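Undergrad: Provide a 3D model corresponding to the input given below.
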Amino acid sequence: MRSAVLVVVGLLASPVALMAQAAAATKIDSVATQTAANSTSINFVWTLVAGFLVMFMQAGFALVETGFTRAKNAGHTMTMNFMVYAIGMLAYWAVGFALQAGGIGALATLGGYDKLNTEFSIHIGGHAWGLFGMQGFFLTGVAYNASIFAYFLFQMVFMDTAATIPTGAAAERWKFSAFCIFTAFIGTIIYPNYGNWVSGNGWLAALGRNVGLGHGHVDFAGSSVVHMTGGVMALLAGKLIGPRRGKYNSNGSANAIPGHNIPMALLGTFILAFGW
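TA: Okay, the predicted model is just below:
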C-alpha cells in the first residue's frame, strides 16, 4: 500500500518538477538575453561618451594653437580649428567613412551589425589584401543604422583630430583656401585609406592571418592612424610652407615669436589632457 502511494505521489510530482525546470531554463535564457542587451546598450553609451570627449579636444587644439600665435593671427587660427571640424566631418560623411569602414564586417560590441561587408581587395599568394571599403557612402543604404551612426561618430572625431594637427604646424602662414582643400583631402582620402588598412579589414590588419605575423598591424590608442598620420602631415606641411616671416635672420640666427595669450594655451592643454 505504501509503495502504491509513493508511486502515485511520484507521478503527480513529476509534471510539477518538469514545469519548474522549464521555468528555470526560461528564466536563465531571459536573463542571458537581457544581459546581452544591456551589454550592447552600455557599449553604445560608452562609444558615444568617448566620441564626445575626443570631440571636445577640438576646443583644446583651438585654444593651444591660438594662444601660441600672435594676436594679429588669432582669428585666422581659431577659424581654422573651427572649420577643420566642419569640412572634415562632411568629407568623411560623404566619402571617407565608406572607404575606411565599408568592408569592416560585424560590429561585435555594437549589436553585431554586419552589413558593411564589401572590401575592395587584391589577391596575391592565395590571400586577399584589402585596400578600401565600398559601402556606406553618405551613410545611406546598409549604413543607415544606429550601430553605424555610433561607430561613425567615434571614427569621425579621431579623423578630425588627425586633420587638426597640421593646423598648428602651419599656423600663421597658409591661406585659408589652401587649408580648406587640404582638410577635405584628409577627410576623403588620406586618413580613411590608412584607417582601412589598419582597422577596417585592410591589408596591414591582414598580415597576421595571411602570413602569420602575429595579430597583424595593431594600432594602440590611435598611435599610428591618428597621431602618426597627423604628425607626418604636419611635418610635410611645415617643410613645404617654411618658417614664419621674421623667424630667422639673414645669418641664420632665430628670433623669438612669443604667443599672445599663454593662459589660453594652458587652458587648451588641460582640455586636451581631459579629452585624451
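
Undergrad: make it CA atoms for all contacts and neighbour counts henceforth
TA: Will do.

Undergrad: looking at it, residue 143 is touching residue 152, isn't it?
TA: No - between residue 143 and residue 152 there is no contact under Cα atoms under 8 Å: 9.6 Å.

Undergrad: ok, so what distance separates the closest residue to residue 276 other than its chain neighbours from residue 61?
TA: The shortest distance from residue 276 to any non-neighbouring residue, by Cα to Cα, 6 or more residues apart in numbering, is to residue 54 (6.8 Å). As judged by Cα to Cα, to the nearest Å, residue 54 and residue 61 stand 11 Å apart.

Undergrad: Second chain to compare with the first, below:
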Amino acid sequence: MKKILTPLLALAGAGLAGPALAEEANVLNHVFELQYAMDTFYFLVCGALVMWMAAGFAMLEAGLVRSKNTVEILTKNVALFAVSCIMYLVCGYAIMYGGDIFLSGIAGGDSLVDEAFASFAEREGDFGGDSVYSGASDFFFQVVFVATAMSIVSGAVAERMKLWAFLLFAVVMTGFIYPMEGSWTWNGDDVFGMYNLGDLGFSDFAGSGIVHMAGAAAALAGVLLLGARKGKYGPNGEVRAIPGANLPLATLGTFILWMGWFGFNGGSVLKLGDIASANSVAMVFLNTNTAAAGGAIAALIVSKLMFGKADLTMLLNGALAGLVAITAEPSTPTPLLATLFGAAGGVLVVLSITFLDKLKIDDPVGAISVHGTCGLLGLLLVPVTNGDVSFSGQLIGAATIFVWVFGCSLVVWGVLKAIMGIRVTEEEEYEGTDLTECGQEAYPEFVTK
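TA: Just a heads-up that it's a prediction; the model follows:
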C-alpha cells in the first residue's frame, strides 16, 4: 500500500496536490472495500461451518442413544438451534455486546461503515490493524456459538428429559445465562461491577470455557436434578453399559464436528485481510486438526489399556476432547504442542467419563466430560504458550463462568421441575421418548397404509 501512496504524495508535493489526493482517496477507498468484503465473507463462511456443527451434534447424539429415543433427540437439536437464533436476536446479543439489535437491525448501515472507514484511514490504508466487517456477519458468527453451547446440554440429558422442559430451559440459557457470562469475557464488561476478567489475565481464544465449559455446567445442573436412566447403575453401584443404536451415525457426527471446528477456531481470528492474520488462520487450522488427531489416538490407547478393547465411543470422544482442549488457544502452540495438548484431552476424557460413572452421574454421550472437564483443561493450558495470560486469571475466569452458569441453571431447572416436571415417567422412559414425546419412530420395522 505504501508503494502506491508514495508516488501520490510525491505528486502532491510537486504542485499536483488536488488530483493526487483525490486519486489517493480513491485508492484508499477501494482497499478499504476489499478488506471489508474479505473479512465479512470470511466471517460468514466460518459461521456457516459452525452452523454445520449443529448437524454434527444431532448425528452424534442420535447415534449414541437407543433407537427408541432417536426422533426426540433429533427434535431437540433442530428446535434448540431455532430457539437459540431467535433468543439471541431478541435479547442475547444485546446483553452480550450492547445495542438495540432486534428492532434497529445490525446490517452495517452508513454510520457503521463510516466509522470503520475512519479507523481504516487512520492506518494509512494498511491492511493491518483491527478487522472491519458487517455487523450482521458478526451477529451470525456469534449466534452459532450460543447454539453450540446449548447443543452440549441436549446430549447429557438424553433419554429421560421432557422435550418442552428442555426447550423452556433453552430459552433462558440462550437469551440470558450465556450472554451474561459472554459479556464478562469477550466483551470485557465487569462481573457485576467487581472485576474485569481480561484485566485479571483471563483469555479464551474461541471458547473452551465461554462456550464448552458453560454448556457442560448447564448440563451438569440438569443431570443432577434429573437423575440417571433406569437400569444404568446396579444396586451395588455397578455401571451397566447402555450402547447407542447407530455407531456409524455417531462417527459421521464426529467428523462433521471436526470439520466445523475449523470455522469455530479459525473464524475466531476475526480477520483474514493481511499476511499476519492469514498466517494465524493457517496455524489455527493446523493446530485444531492435529489436536483432534492427538486426542483420538490418546483416547484409543487409554481405552485399550483400561478396558482391553479399542472402544469406538472413547475414540470419538477423544477427538472431540482434543478439539475442546485446543480451542482456548490454538494460535500460539507449535503443532507438536498442539498434538500433545489434544492428547492430554484424550486421556482426560476417558478418565473423566469413568469417574463420573462411579459418581452415578449419567451422561449418555459423555458431553460433560468432553466439554466441561476438557474445557477447563484447555483454559489451564493457555499460559503454557501465551505469556500474556496467567494461571490465576484462568482459574478465576473458569470459576466465574462455572459458578454463574451452574448456579443459574440449577435454579431454572429447579423451577421447571417444580412447575411442570423435567423427567418423563418410568413407563414413558421404558417405551421410549420417540412415541411418548413425538409420536414417531426413527426406525419403524414396517409401515402400514
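
Undergrad: follow-up on the earlier one: trace the residue nearest to residue 276 of the first structure over to the second structure, please.
TA: Alignment note: residue 54 of the first structure maps to residue 50 in the second structure; criterion TM-score structural alignment.

Undergrad: which secondary structure element contains the residue nearest to residue 276 of the first structure?
TA: Using DSSP states H and E, residue 54 of the first structure sits within helix 2-67.

Undergrad: rewinding a little: tell me the contacts of the match of residue 54 of the first structure?
TA: The contact partners of residue 50 of the second structure, by Cα atoms under 8 Å, 6 or more residues apart in numbering, come to 141, 144, 145, 260, 261, 263, 264.

Undergrad: Over in the first structure, see which of the residues you listed survive.
TA: Shared with the first structure under both residues aligned by TM-score structural alignment, their matches' Cα atoms under 8 Å, the contacts from the contacts of residue 50 of the second structure are 144, 145, 260, 261.

Undergrad: quick one: residue 58 of the first structure and residue 80 of the first structure, what's the gap?
TA: 11 Å.

Undergrad: quick one: contacts for the counterpart of residue 45 of the first structure in the second structure?
TA: Using TM-score structural alignment, the equivalent of residue 45 of the first structure in the second structure is residue 41. By Cα under 8 Å, 6+ apart, residue 41 of the second structure lies in contact with residue 137.

Undergrad: ok, now with 6 Å
TA: By Cα atoms under 6 Å, 6 or more residues apart in numbering, residue 41 of the second structure lies in contact with nothing.

Undergrad: Ok, residue 393 of the second structure next?
TA: Contacts of residue 393 of the second structure (Cα under 6 Å, 6+ apart): 200, 201, 202.

Undergrad: For those, which single residue is the most surrounded?
TA: residue 202 (24 neighbours; other Cα atoms under 10 Å).

Undergrad: The closest residue in space to residue 44 of the second structure that isn't next to it in sequence: neighbouring residues, count only.
TA: Leaving aside its chain neighbours, residue 44 of the second structure sits nearest to residue 137 (5.7 Å; criterion: Cα to Cα, 6+ apart). Residues within reach of residue 137 of the second structure, counting by other Cα under 10 Å, total 22.

Undergrad: Can you tell me what residue 137 of the second structure aligns to in the first structure?
TA: Residue 137 of the second structure maps onto residue 150 in the first structure, by TM-score structural alignment.
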